[in-house]
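In: Predicted model, plus sequence, below.
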Amino acid sequence: MTQEPFLREGLKVEEARQEVLKEIKKVLDNSTIPYESISLENSLEKISSKDIFVKQNIPGFRASVMDGYAVSHCAKPHKGQHWKVVGQSSAGKPYTNNLYEGEAISISTGSLVPDECSWVIPIEQIKIEMIKDSSFVRIHLIDDLSTSTWIRPVNDQLSEGDIVLAKGQKITPSIIGLLASCGISYISVFKSFKIGLLISGDELISPGKEKSTGLIWESNSFLIKSVIKNLGYDINEISIKADEKLKLKDSLIKLAKNNQIVISIGGISVGEKDYIKNIINEIGSIKFWKLFLKPGRPFAFGFIGKDVPFFGLPGNPVSAVVICLQILWPVLQVFSGVKNIETPYRFKIRINSDLKRRKGRPELIRSKLKVDQEGELYADIPPTQSSSQITSLIDSDLLIEIPPDRDFLKEGTYLWAQLFRKQIL
């Protein structure tokens, strides 16, 4: 069997993800994620800590699908049939009297349909007749009805005993609406965990300060904090340090003491002042280093002490974002109690231009999702792909997956892509 090339370059992304999750679950197996009861209005992006069951049918009564007339004791109305209108049922004000054969009530959409009625006739199919010297109105059916009764059942949305929210499920806007429609105002969710972030570099200064030659404004803390926020999590503590080993070591120890996960950006390579990897081996252990991926290197995963996961991200901003999506996001979900781990949605899409590259590692190329005149989707790949340039992330919707053994891809080629737009509902 021919050995697959480039394995010396590091773990493949999927292998790395599974290895990280295996190690993380070992740590979490020894502890229970704490939970709390919170109000429904504060539950967005939280994770349910238990199954929630519906205690009654929803909506709980038969409701009209249309504005029209509910007719009583009728197998199926037919053209020319007529009924005496004796009342009405409107939203929040149901008709409560008995209905007899030949009687009907006017009814609005969503209103309760009395038990005696098995049909609602849409108002468009009714002719109204005012009876002289009388106080009632008679209606006539002017056309044959379809097979629809225009009545929703008592359990149209949910049945008593159904699970409305499963343990480990993320709470989205649509779930909040559904829970509210079931009369639920408080739910049990897993408590948020704390993330500590270390940024290292002698060249870094804060935005807003005067910059001299050779220095750069520090941006990675803003970028990664925002990415993690968009994923539904919060950075609890940020430490920005120069490349001094003792200060970096002290900062990592403090972050591990105050947080359940520690992330560092920069200082993880093999340069003279790249101290982070050696520090982690002194205060914990590095489980693996390097990924078979571009961008995404260098990267290190390990533990501070025995149970605080550590993620050493590259200093280049695009590489750091890619690692957040490919490796860190699944870990954050496990820590928050998510049952079904989510990763970027993948599908195939054609590229709109020839693509030349140096083969060797698989590559994730940023691109814009567009639609042509025929309504077909395609990937518009911008020329700027440097992992140091944040501009390549702006307006990007996709990460196009380039196989490691391809150095030329012709316009129109279909490739796997990862969609990373934020979900709305």
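Out: Now that the structure is in, tell me what you want to look at.
In: CA only for contacts and neighbour counts going forward, please
Out: Will do.
In: how close does the nearest residue to residue 279 once chain neighbours are set aside sit to residue 258?
Out: Nearest non-adjacent residue to residue 279, counting by CA to CA, 6 or more residues apart in numbering: residue 249, 6.1 Å away. Distance, residue 249 to residue 258, using CA to CA, to the nearest Å: 15 Å.
In: neighbour-wise, which of the two wins?
Out: Legend: neighbour count by other CA atoms under 10 Å for residue 249 and residue 258, higher for residue 249 (18 against 14).
In: tell me what whichever helix or strand the more buried one is part of is packed against?
Out: Following DSSP states H and E, one finds residue 249 within helix 245-258. Packing partners of helix 245-258 (3 or more CA pairs under 8 Å, 6 or more residues apart in numbering; DSSP states H and E): strand 195-200, strand 237-241, strand 261-265, helix 276-283.
In: how does it look with 10 Å?
Out: Here helix 245-258 touches strand 195-200, strand 237-241, strand 261-265, helix 276-283, strand 300-304, strand 308-313, going by 3 or more CA pairs under 10 Å, 6 or more residues apart in numbering; DSSP states H and E.
In: In contact with the residue nearest to residue 259 when sequence neighbours are not counted, which residues?
Out: Spatial nearest neighbour of residue 259, chain neighbours left out: residue 194 (4.7 Å); criterion: CA to CA, 6+ apart. Contact analysis of residue 194 by CA atoms under 10 Å, 6 or more residues apart in numbering lists 233-237, 255-256, 258-262, 335.
In: Check those for burial and list the buried ones.
Out: With burial judged by 16 or more other CA atoms under 10 Å, the buried subset of the contacts of residue 194 is 233, 234, 235, 255, 256, 259, 260, 261, 262, 335.
In: quick revisit: how close does the residue nearest to residue 259 sit to residue 309?
Out: 12 Å.
In: if I look at the two, which residues touch both of them?
Out: What both residue 194 and residue 309 touch, as defined by CA under 10 Å, 6+ apart, is the set 256, 259, 260, 261, 262.
In: Nearest to residue 320 among those residues?
Out: For those, the minimum distance to residue 320 (CA to CA) is 14.2 Å, reached by residue 262.
In: Surely that closest one touches residue 305?
Out: No. Taking contacts as CA atoms under 10 Å, residue 262 lies outside contact range of residue 305: 11.5 Å.
In: Residues in contact with both of those two, list them for me.
Out: Here residue 262 and residue 305 have 253, 256 as joint contacts, going by CA under 10 Å, 6+ apart.
In: now the residue nearest to residue 259: how far from residue 27?
Out: To residue 27, residue 194 is 16 Å away according to CA to CA.
In: Also residue 145?
Out: Counting by CA to CA, the gap from residue 145 to residue 27 is 64 Å.
In: got it, and residue 332?
Out: For residue 332, the distance to residue 27 - CA to CA - is 13 Å.
In: Which one's more surrounded, the two?
Out: A direct count of neighbours by other CA under 10 Å for residue 332 and residue 27 places residue 332 higher, at 20 against 14.
In: dropping in the other structure now:
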Amino acid sequence: MKLSHDIPLTPIDEALEILRTSVPRITGSELVTLADACGRVLTEKLVASANVPSHANSAMDGYAVCTRDLVGEPIKLKVVQRIVAGQVGKPLSEGEAARIFTGAPLPEGANAVVIQENCSLDGDQVEILKMVEPGENLRKVGEDIQAGEILLEAGHRLRPQDIGLAASTGLTQLLVQRKLTVAVMTTGDELVRPGVELKDGQIYNSNYFMLSALLRILNAEVIELGVVEDDLVSTMQALEEAASLADCIVSTGGVSVGEEDHVKTAVEAVGGLELWKLAIKPGKPFASGKVRDT
């Protein structure tokens, strides 16, 4: 479909809506490691495969006790072991306590932890200065996450905290939407790659590096088409090549009405134009369309 040159300028909000409705959604999924998953979009529900925590553990530094032993005046228990995070203690017998630290598994026979500020140690005897209730100062099995719980829905864009959540359940990979592939095409006989000595009339191709950096922030896979010469045939060939490689083509330059602006004409020749000229300055000579289904 060709547009006449006298078509009214399109307001920016209307143009954005046209772009949103005309661009097809990508399909396909891939497994990625947690290290590569941030910013990607889940394609299936994230379901917890394990309880977090997987075992009852102490929420405080103190002494693991059985509340049935907290009788009499004064209340004194024999300290028979020391348990730190990562260790598994031995079962407690009647009248015994265990020195325990935050995150350490609760030993069998204990049902509460008395914080160290409410205890007084004398040799291997600990005096309990304040009573506790069963379950006090503990993290129970599955208190944070229960096995089978839906943690995140499909379609969720993963944030750093989501990666930590997945790791806490033991996952190493996530199924996410494949990356959008974007072919970036710059036009202009005057453009050269940075690092090359400039000749008279030349400028560095800064637009490609800016656009590719912006696209990579969005987790797009960038395909560099290089600089396309300012002629219609080369532009048409570049567009057709890009359409065979990518989901989307982004070009810069060549969409105004100058004699060397060939992109708009090339799109109309090998595809169709859906949008041209915005009611905004700078940026009025903006065009959008399709080459094949791209």
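Out: Cool, the structure landed. Remember, predicted model here, so these are calculated numbers, not experimental data.
In: what's the TM between chain one and chain two?
Out: The TM-score (TM-score structural alignment, normalised by the length of structure 2) is 0.86; 288 aligned residues with a CA RMSD of 2.9 Å.
In: on that earlier part again, can you redo the helices and strands packed on helix 245-258 of structure 1 as JSON lines with distance to residue 84 of structure 1?
Out: Below are these laid out as JSON lines (distance: least, CA to CA, whole Å):
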{"stretch": "strand 195-200", "distance to residue 84 of structure 1": "69"}
{"stretch": "strand 237-241", "distance to residue 84 of structure 1": "72"}
{"stretch": "strand 261-265", "distance to residue 84 of structure 1": "71"}
{"stretch": "helix 276-283", "distance to residue 84 of structure 1": "84"}
{"stretch": "strand 300-304", "distance to residue 84 of structure 1": "77"}
{"stretch": "strand 308-313", "distance to residue 84 of structure 1": "74"}
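In: Between those, which one is closest to residue 37 of structure 1.
Out: Evaluated over those, closeness to residue 37 of structure 1 peaks at strand 195-200, with 21.9 Å, by CA to CA.
In: what separates that closest one from the chain centre, distance-wise?
Out: Distance of strand 195-200 of structure 1 from the chain centroid (CA atoms, centre = their mean, to the nearest Å) equals 25 Å.
In: what range in structure 2 does that strand sit on?
Out: Aligned by TM-score structural alignment, strand 195-200 of structure 1 corresponds to residues 182-187 of structure 2.
In: Now the aligned partner of residue 140 of structure 2 in structure 1: closest residue in space, sequence neighbours ignored.
Out: Structural alignment (TM-score structural alignment) places residue 140 of structure 2 against residue 153 in structure 1. Of all residues not flanking residue 153 of structure 1 in the chain, residue 62 sits nearest, at 4.9 Å (CA to CA, 6+ apart).
In: What about the residue lying closest to residue 296 of structure 1 once chain neighbours are set aside, how many residues nearby?
Out: Using CA to CA, 6+ apart and skipping the chain neighbours, the partner closest in space to residue 296 of structure 1 is residue 319 (4.4 Å). Residue 319 of structure 1: 24 surrounding residues under other CA under 10 Å.
In: go on, the one 4 residues further on?
Out: As a burial measure, the neighbour count of residue 323 of structure 1 was computed by other CA under 10 Å and equals 23.
In: Please identify the residue in structure 2 that aligns with residue 246 of structure 1.
Out: Match for residue 246 of structure 1 (TM-score structural alignment): residue 233.
In: For the stretch 1-150 of structure 2, which segments count as strands?
Out: Along the stretch 1-150 of structure 2, the segments classed as strands by DSSP state E, counting those that start in this stretch run 29-33, 46-47, 57-58, 62-65, 75-83, 96-100, 112-115, 119-122, 125-128, 138-139, 150-152.
In: against structure 1, where does the third one fall?
Out: Per TM-score structural alignment, the counterpart of strand 57-58 of structure 2 in structure 1 is residues 63-64.
In: Mind listing residues that contact that stretch?
Out: If you take CA under 10 Å, 6+ apart as the criterion, stretch 63-64 of structure 1 is touched by 70, 89-91, 107-114, 119-122, 149-154, 156.
In: Please spell out the PyMOL selection for the buried subset of those.
Out: In PyMOL, a selection of the buried entries from the contacts of stretch 63-64 of structure 1 looks like this (16+ other CA under 10 Å):
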select buried, resi 70+89+90+107+108+109+110+111+112+113+114+119+120+121+122+149+150+151+152+153+154
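In: Which residue in structure 1 aligns with residue 29 of structure 2?
Out: Matched by TM-score structural alignment, residue 29 of structure 2 corresponds to residue 35 in structure 1.
In: Now do the helices in the stretch 101-250 of structure 1.
Out: Taking DSSP state H, counting those that start in this stretch, the helices of the stretch 101-250 of structure 1 run over residues 173-181, 220-230, 245-258.
In: Figure out which of those is closest to residue 293 of structure 1.
Out: When the helices of the stretch 101-250 of structure 1 are compared by CA to CA, helix 220-230 sits nearest residue 293 of structure 1, at 19.3 Å.
In: and that closest one, which residues are buried?
Out: For helix 220-230 of structure 1, the neighbour count (16+ other CA under 10 Å) marks 220, 221, 223, 224, 225, 227, 228 as buried.
In: compared with structure 2, how much does the helix holding residue 249 of structure 1 deviate?
Out: Here helix 245-258 of structure 1, set against structure 2 after superposition, deviates by a mean of 0.9 Å using mean CA distance after the TM-score superposition for structure 1.
In: so that helix versus strand 237-241, what angle?
Out: 180 degrees (axes from the mean of the first three to the mean of the last three CA atoms, to 10 degrees).
In: Any idea how far helix 245-258 of structure 1 is from the middle of the chain?
Out: With CA atoms, centre = their mean, you get 32 Å for helix 245-258 of structure 1.
In: and the angle from it to helix 276-283?
Out: Angle of helix 245-258 of structure 1 versus helix 276-283, following the same axes, to 10 degrees, is 60 degrees.
In: Show me what counts as buried in helix 245-258 of structure 1.
Out: Of the residues in helix 245-258 of structure 1, 245, 248, 249, 251, 252, 253, 255, 256 count as buried by neighbour count, 16+ other CA under 10 Å.
In: neighbours around the nearest residue to the second one once chain neighbours are set aside, how many?
Out: The spatial neighbour of residue 248 of structure 1 that comes closest, neighbours along the chain excluded (CA to CA, 6+ apart), is residue 241 at 6.6 Å. Residue 241 of structure 1 is surrounded by 16 other residues when neighbours are defined as other CA under 10 Å.
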